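> Any chance you could fold what I've pasted below:
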Amino acid sequence: MILEDLYRLLKSGHVLAQGIVDTMTQPTIVLDHNLCVTTANNAFVRTFEVERDDILGQNFFDLGNGQWDIAELRHLIGSVIPKAAAVIGFEVVHNFPAIGQRTFLVDARRLIHPDNNSTNILILFDDVTERRRHDAERDFIIAETRHRLRNLLAVIRAIAMQTETEDRTATEYRDILLGRLEVTLRAQELAATGEATDFEVLLRQSVSEPGAQRLHCDGPTVTLASSKVLAISMIFHELGTNAAKYGALSVPDGEIHVTWALEAGARDRTYLVCNWREKNGLPVTPPKRRGYGTELIEGTSAHLGGKVELKYDPGGLAAMIKIPV
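A predicted model of the protein is given here:
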C-alpha cells in the first residue's frame, strides 16, 4: 500500500467517523487526553450556537465563558480515563451566553478503541430544560390538588360534624347535609378558577331552586376574590335554606329582596354591605337556642373580618351582612 492509498484510507475513515457523530441528534463532542475538543457534531454547534472552528482545540472547561467549569464535573471527567469510569446524568443548570437559561444532563465515557488504549472522551449533552419545566408544573399541580382536597375534606367534615341531628330524621339530616355539600362544591368550582366572581351570580347560585326565582336583587356590580367565594356562598346558602324551611320561601307568595352597596371603611378598606329582607312569608320569632345556621352565618362573617345583624321581625327575617372586599 502506497502512502497515497494510506492517506486516502485514513481520510475516508475520518469522514465516516465524523459522519456518524454528526448523525447523532444529541449534542456531542470528543475530547483528547488534554481535555481539548477534537470533534463537535452538528447538533452541538446548533444547540449552543457556536462556530465549529472556534471550539476545536479549545479546552472543554473554557467553552462558553467557562459554563462547564464546575469542580465536581471537572473531577468526574478527569477520572474517566485513569479509572475507566463514566459520568452519567450530571446535571448542569446555567445561563448560557447565546441560548439563555438551560438545563443539561452530561454523559461522559472513554471512546472505544480496538486495542483498548484510547485516551479520547466522548461527551453527550441532553437538554432537559422543557422536561424539568413540565415536571415542576406537574409537581405543582399535584401538590395544589392535594392541598385543595385536604381543605375540601376539612370543610365537609366540619359541615357533617356541625349539622345537628337532634329532632331530625335520618332523611332530614341527609337532605340538609347534601344541600350544604352541594353549595360548597359549586362555590369551590368558582373559587378554583382563580378568577374574581360576580357577587350577584354567586348569590343566585347559593339560593337553591325554586327559591331563586323569587329572589330579587338590586345593587352595583361587585367582584369577589376567589378566597372569599366559598365563605360568602355558605352564608347566603344558609339564609336561603332557612327561608325555604321557616321563612318567605316556605309559602307560595313569599319573596326575598336583597340590596347591596359598597361602603368605604377605615384603613382604606372597602366593605360590601348587603341587606337581606324576607317578605310575605310566615311570621318569624327569635329562635329559642342558637343553631348551626346562626353560628355559621355569624362566625363566617367574623372570619372574613365583617359582621352580621339578624332581626327576627314578625313580617320576615331581615339580615345585614357587612364584609370587606
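
> Please make it C-alpha for all contacts and neighbour counts, starting now.
Will do.

> Show me what counts as buried in the longest helix along the chain.
Identified as the longest helix of the chain according to DSSP state H is helix 129-162. Within helix 129-162, the residues that count as buried by 16 or more other Cα atoms under 10 Å are Leu152, Ile156, Ile159, Ala160.

> next up, for comparison:
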Amino acid sequence: MPMTDPQRGIYPAGTPVGLAGLAANGRITSADGAMSRILGRESSDLIGRPLADLASPANRDSLLDAFSNISRTGEEQSLEVDFNRREGTVRVEVRLHKVAGEGATAPILAVLIDISQYIEAEAVLRDREERLRSALDASQMGTFVWHIDESRTEPDNQMRSLFGMDTDAMLSLDARSISNIVPDDRKRYSAAVARACHPDGDGVLQEDIRIRLADGTVRWISITGQVAFDGKAPKRMTGAVLDITHRKRIEAALRESEERHAFLLRLSDALRAVSEPEQIQLVASRLLGERLGANRVAYAEIIDSVAYILNDYTQSSASITGRFPVELYGHKLVEAWRRGETVVVDDVANDPQLDDADLGAYRDAGISAFIAVMLTKDSQSGAALGVHSLTPRRWTPAEIILAEEVAERTWSAMERTNAEAAQRQSEERLSQFTNASSDVLWIRDASTMECEFLSPAFEKIYGVDRESMLGEEHVSSWFDLIVPEDREDAWQNTEKARNGERVAFEYRIRRPSDNQIRWLRSTAFPMFDNEGHVQRIGGINHDWTALKLAQEHQQLLTAELQHRVRNTLSVIRSIARRTAQTSETVEDYAMHLDGRIGAFARVQAAVTRDPTAGIDLGLLVADTLLAATARESDQVSIDGPQVGLQPKAAETMGLAIHELATNAVKYGALSVPEGKIAISWKIADDGDDRNLVFVWEESGLSDLPRAPSRTGFGTELVQRTLAYELDATIDRQFNPWGVRYLIKLPMVERTIKA
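As a prediction, the model looks like this:
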C-alpha cells in the first residue's frame, strides 16, 4: 500500500511494505509474506534471528541504536538500512513502533518499506514529490494490536487521534464496532476484514476507509494489518493506520483535473464541428449541463444591456430562450456583468446578495441556485453563462471553475464564428463583385510589379488564362499584349501609380484568342501601407471596344434606317396605287387601303420590338384574323408548328393573309354562319429541299363560281408578290364549297429565321 516518508512524501502505489513483530532484544518473532519478499528470505529463515544481523555492517550499529532508543523512550524510530540479500542489497526504510499493552509477545512492531525502486525513480519523480510534500508532511501513522477473539483493540495515541477518539475510549477494528466509518465504506471494509481473517487467505488486511469525525469532516485512513491464527481461528491482528487524506485529495484533484481537461477537450472538438451561433450555444449548454447535472444551462449574448438566448439546455425545467433586460434579475447581476465577475448563489431564497424585489424573476424561471459567469466586452455588451438548479445546491469550486472555462471557450467560439462569418461575407461580397464585374480588377506588388490578383473578366477581355499572368515572372507578359504603339504610354502611366498618383489612360491590346483589337480604358491607383508607402497598385480596366464599334455602327444604322424608310414608303405607295386601281368607290378604296396599311404596320411593329428575332407565323395569322374581326373559334381553326419568319417575309405573308381574311369576311367562309376556315402549315422535305407548306382552306359555302370574274389587287398580292418576294409557289382552287390556297415557301435563310 502507499506509505509516506517525512522527507520524501508519498511512496508510489505498489511500494512493498512488510511487517514483523520483534522481541525487546530485536529478534524477529513474526514476519509477513511481504517481509520475506523484501529481505529475500523464507519466513522460517527469519524467525528467531536478530533483525540487525541481516543489515549491512555499515548500518548495523544505527539499527542497534534505534532498538536501544525505542526500548528506553518508547518513541517511534525511523531510519534507512541496507539489508543483505543473496542477490545483493536492498534499501529499506525501517520504522519501529512500541506496541501498546503489557505482556505483548512482540513489544516492537517493525514496518519495513522497500524503497530501493523509489530511490532509483527519485530523480524522475522529484518535481512531483516536491509539489506534494507540503500536503503529505502532515501525514501521521498509528499502530495497533487487535485482539480479534476478544473484540478488543489496543491502539496507540496516534491511532486514537486519527480516529478522533478520546484516550480512554474503547476501539475495535470490527466493521460493526467502528461507529464513525462512512456507511458507503462499511460493507467493503467488512468484506476485507473477513478475507484477512479467513484461514485459507494470506491473513493480510489492506484497505482504505473514510472516517467521519465529530466536527463533520471526513478523513481517509489506510489500514494495514497481519492476522495471527491459533489453528484456523484468527487470534490477533497487528498493524498500522495511516492518514492518507491529503493523498486522496490530491488523487481526487488530479482525477478532477484530468476529467476537466478531457471534458474541455471534448467541448472544444464539439464547438469546432459547428459553425452557427445557435448550435454553439446549444452544444456548450448541453455538454456543461450533462456534466454538472444541472436543470438548465443557458448562454446569452448581451447587446445594449439586453440578453439574447437563442438556445438552452433543460432537464426537468422550462426553456428561457428569448430576450430580456439584464436588470430583470437584479442589480447584483448587472454590477457583476459590468465588472466581468462570476456570481454564485447556493440558495436564492436565503442569499443576502439578492434583494427581495429580485426573487420574483428567479421564482418565475424556476431558479433556486445558480452560477452566473459574466463576460464583458464593453459597458453595454458582452455575454453570460448561467447554470441553474431547481433546488438549493452547494456549488463546488471545481464546478464554478468549469463553468467559467466553458463560458470562456463558448465566448471564443462565438467570436471566432462571428469573425469567420463576417470574413466569409466580406469575401463572398468581394467575390460576387469581382465575378459580376465586366471590368478587369487587378492588384500588383508596387516593388516587383508582380500581379497578385486578376478578376475573372480578364480571361474574357484579354483572351488569356489568368494563371498565366499571375506571379513575378509574368510581369512583361501582360504589357506584351498591348499594341506596340500604346505600350510606352501604358507603362509610363503605371509608373505614375507606383509613385503615388492616380491616373486614367487608354490603350489597345491584341487578344491572342481571336487576334481581335480591343480598346481599353484603365484607371490605376496607389495602395498605401500604414507608413504611407505605396505597397501595391490597383486598377480597373474597362473594355470600351463595343462602345467604339457602336459609334461606328451608328452610322451604318442611320443609313439602314434611311433605306428602310424609303422601302416602307415605296411599299405604301405601291399599295395605295394598286388599291386605287382596283377600287370602284372612294369608300371601297379607303377601306382596303386602311386594312392593308394596318396589316403592314402590324408586321413593322413586331419587327421593331425585336429586329433580331423572327416573327412567329402562328401569332402573325392570329393577329391578322383578329384585325379582320375573326379569331380562332368554331369557324376558324389554326394548326401548325412554331416557325419564325424573317422581317421581309413576315411583311409579305402578313399582307397576303390579310387579303385572304378580308375576302373571307366579305365573300367567303366568314360571310355566312355555316362557313369555316382551316388554316394549317407544316414543314415538308422534298429531296434535299425543305419547304414551309401553308394551307388556307375555306368551306361551308354553296354554288361558289369556279373562278372570279376579275382579279383584284389582293389576288395579285397573294399570287405574284409571294412568288416574286419569297420564291413561293401558289396553288389556288375554287371549289363550290369554298376557296383553297396552298402556298409553298422554300426554307431558306432570307425567309425563315432559324
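
> before we move on, the earlier item: which helices and strands sit right next to the longest helix of structure 1?
Packing partners of helix 129-162 of structure 1 (3 or more Cα pairs under 8 Å, 6 or more residues apart in numbering; DSSP states H and E): strand 100-110, helix 170-192.

> The following helix or strand past the shortest one - contacts with which helices or strands?
Translated: strand 100-110 of structure 1. Counting by DSSP states H and E, the element after strand 100-110 of structure 1 in chain order, helix or strand, is strand 121-127. Where contact means 3+ Cα pairs under 8 Å, 6+ apart, strand 121-127 of structure 1 is packed against strand 28-31, strand 100-110.

> What's the local residue count around Met320 of structure 1?
Using other Cα atoms under 10 Å, Met320 of structure 1 is surrounded by 18 other residues.

> I'd say it and Cys274 touch.
Yes. Met320 of structure 1 is within contact range of Cys274, at 5.7 Å (criterion: Cα atoms under 8 Å).

> follow-up on the earlier one: taking the helices and strands packed on strand 121-127 of structure 1 together, which one is wrapped up most tightly?
strand 28-31 (a mean of 24; mean count of other Cα atoms under 10 Å).

> which residues in structure 2 does that strand align to?
Across structure 2, nothing matches strand 28-31 of structure 1 (TM-score structural alignment).

> What ranges does the stretch 251-400 of structure 2 have for its helices?
277-292, 331-339, 359-365, 397-436 (DSSP state H, counting those that start in this stretch).

> Tell me the residues of structure 1 aligned with the longest one.
Counting by TM-score structural alignment, helix 397-436 of structure 2 pairs with no residue of structure 1.

> Could you check how far the helix or strand following that helix is from the centre of its chain?
Per DSSP H and E, the first helix or strand lying C-terminal to helix 397-436 of structure 2 is strand 440-445. Put simply, strand 440-445 of structure 2 sits 33 Å off its chain's centre (Cα atoms, centre = their mean, to the nearest Å).

> Mind giving me the packing neighbours of strand 440-445 of structure 2?
Secondary elements touching strand 440-445 of structure 2 (3+ Cα pairs under 8 Å, 6+ apart): strand 451-454, helix 457-462, strand 534-543.

> quick one on the thing from earlier: can you list the helices and strands packed on helix 129-162 of structure 1 in CSV and add distance to Gly291 of structure 1?
Listed next are these as CSV, based on distance: least, Cα to Cα, whole Å:
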stretch, distance to Gly291 of structure 1
strand 100-110, 59
helix 170-192, 13
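
> Relative to Leu73 of structure 1, which of the ones you listed is closest?
strand 100-110 (9.0 Å; Cα to Cα).

> Can you say which of the helices and strands packed on strand 121-127 of structure 1 is nearest to Thr197 of structure 1?
Closest to Thr197 of structure 1 of these, according to Cα to Cα: strand 100-110, at 37.5 Å.

> helices or strands up against the closest one?
Applying 3+ Cα pairs under 8 Å, 6+ apart, one finds that strand 100-110 of structure 1 contacts strand 87-96, strand 121-127, helix 129-162.

> Let me have the ones you listed in CSV, extended by distance to Arg186 of structure 1.
Shown next, in CSV, are those (distance: least, Cα to Cα, whole Å):
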stretch, distance to Arg186 of structure 1
strand 87-96, 43
strand 121-127, 43
helix 129-162, 12
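
> Glu298 of structure 1: which of those is closest?
helix 129-162 (14.4 Å).

> Aligned against structure 2, show me the partner of Pro210 of structure 1.
In structure 2, Pro210 of structure 1 lands on Thr629 (TM-score structural alignment).

> What of Ala196 of structure 1?
With TM-score structural alignment as the criterion, Ala196 of structure 1 matches Gly614.

> distance of the closest residue to its match other than its chain neighbours from Leu619 of structure 2?
Counting by Cα to Cα, 6 or more residues apart in numbering, Gly644 is the residue found nearest to Gly614 of structure 2 once chain neighbours are left out, at 4.7 Å. Gly644 of structure 2 sits at a distance of 10 Å from Leu619 of structure 2 (criterion: Cα to Cα, to the nearest Å).

> Okay, the match of Ala196 of structure 1 and Asn691 of structure 2: tell me how far apart.
The gap separating Gly614 of structure 2 from Asn691 of structure 2 is 17 Å, by Cα to Cα.

> Of those two, give the one with the bigger neighbour count.
Gly614 (20 against 17).

> my guess is that one contacts Ala649, does it?
No. The criterion here is Cα under 8 Å, and Gly614 of structure 2 misses it with Ala649 at 9.8 Å.
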